[in-house]
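[1] here is my input; please provide its structure:
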Amino acid sequence: MTTDEINYKIQQIVDNKKNLPGALLPILHDIQHEFGFIPEQAISIVAYSLNQSDAEIFGVISFYAHFRMKQTGRHVIEICRGEACQSMGSGALEAAAQSQLNIEYNQTTKDNNFTLEPVYCLGNCACAPSVKVADKVYGRMNSEKFTKLTDTLATYKINVGELA
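    The predicted structure follows:
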């Protein structure tokens, strides 16, 4: 997509929702859904259309962990860092995952296959430690299961969430 095409698509999304009460969050969600992240130029387009400053839009984007301003890998792997998961070994799982993928949190592998992100509760405490990929939560995760999971995911050419 060219820059002009991206800008046009962003403006279409904004125009479709800008008259809703509290339009900013639905607009940002739609932009991220369309592109997989919020392109930098979206900030100015949204700000201008909603009569807000770039700083206000960026403040909202940076406040919510859900929003991303850079492209992620095909598979976003979230590792739970909540207390239950920590008490059941998520620290060792984190270290194994980072070592296996050769990345830290909030980074993407060189092959653009995986992005690793921390989360602070997946609501699966009884099966801790847990990880989430797309809309699927995997419980009682350990380094061996993690390797099997990433091996399986690596065979997919699209995001697992798109298979549903």
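[2] CA only for contacts and neighbour counts going forward, please
    Fine.
[3] next, the contact list for the residue of the chain most remote from its centre, please.
    Distance to the chain centre peaks in the chain at N51, reaching 27.5 Å (criterion: Cα atoms, centre = their mean). Counting by Cα atoms under 8 Å, 6 or more residues apart in numbering, N51 touches no other residue.
[4] can you count the residues close to the residue nearest to A154 when sequence neighbours are not counted?
    Spatial nearest neighbour of A154, chain neighbours left out: N113 (6.8 Å); criterion: Cα to Cα, 6 or more residues apart in numbering. For N113, the count of nearby residues is 21 (other Cα atoms under 10 Å).
[5] wait, N113 sits on H75?
    Yes - counting by Cα atoms under 8 Å, H75 is a contact partner of N113 at 6.0 Å.
[6] any idea how far F35 is from K148?
    To F35, K148 is 29 Å away according to Cα to Cα, to the nearest Å.
[7] let's see this one next to it:
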Amino acid sequence: MADGLNLSRAEVHGVVSFYHYFRSTPAGNHTIQICRAESCQAMGSRGLEAHAKKVLNIDYQQTTADGDITLEPVYCLGNCACSPAIRIGDEVHGHVDIAKFEQLLSSLRTQVVEVK
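    Down below sits the predicted model:
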């Protein structure tokens, strides 16, 4: 990439590492974003975040070992009235507690099994 743009590798790396939508490794088949804005935090997103990391056995900006799910933080989904909120792919889900997260995760994994 650097050669094609006539830039140094350091310049390309600086841009890729600065913007969170650029990746140096492939994302999983599905991306789950957990809102970390104030409203969601006030309504329990920190506990949801801890649970998601534990269940998926990954941290933010990581992908599960099977390459299925990437977990990302996001700093507002515009769904503050329904906090805490998450986005899976293009769908935003509100009032997500641990039970609802587990239900969504189960549904997501079932979809993957059917496709494969």
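[8] hmm, back to that, what residue of the second structure takes the place of the residue farthest from the centre of the first structure?
    Under the alignment (TM-score structural alignment), N51 of the first structure maps onto N6 of the second structure.
[9] next: G123 of the first structure.
    So G123 of the first structure corresponds to G78, using TM-score structural alignment.
[10] in a helix, V12 of the second structure, correct?
    Yes - applying DSSP: H, G, I helix; E, B strand; the rest coil, one finds V12 of the second structure inside a helix.
[11] for the closest residue to it other than its chain neighbours, grab the count of nearby residues.
    Counting by Cα to Cα, 6+ apart, A2 is the residue found nearest to V12 of the second structure once chain neighbours are left out, at 6.2 Å. Using other Cα under 10 Å, the number of residues around A2 of the second structure comes to 12.
[12] if we can go back for a sec, and K148 and F35 of the first structure? which has more neighbours close in?
    With neighbours defined as other Cα under 10 Å, K148 of the first structure and F35 compare such that F35 has more, 14 against 11.
[13] the second structure: which residue goes with the more buried one?
    F35 of the first structure maps onto nothing in the second structure, by TM-score structural alignment.
[14] which part of the second structure matches the helix ranked longest in the first structure?
    The longest helix of the first structure (DSSP state H) is helix 3-17. Using TM-score structural alignment, helix 3-17 of the first structure lines up with nothing in the second structure.
[15] show me what counts as buried in the helix or strand following that helix.
    Downstream of helix 3-17 of the first structure, the first helix or strand assigned by DSSP states H and E is helix 24-35. Residues of helix 24-35 of the first structure classed as buried by neighbour count (16 or more other Cα atoms under 10 Å): L24, P26, I27, L28, H29, D30, I31, Q32.
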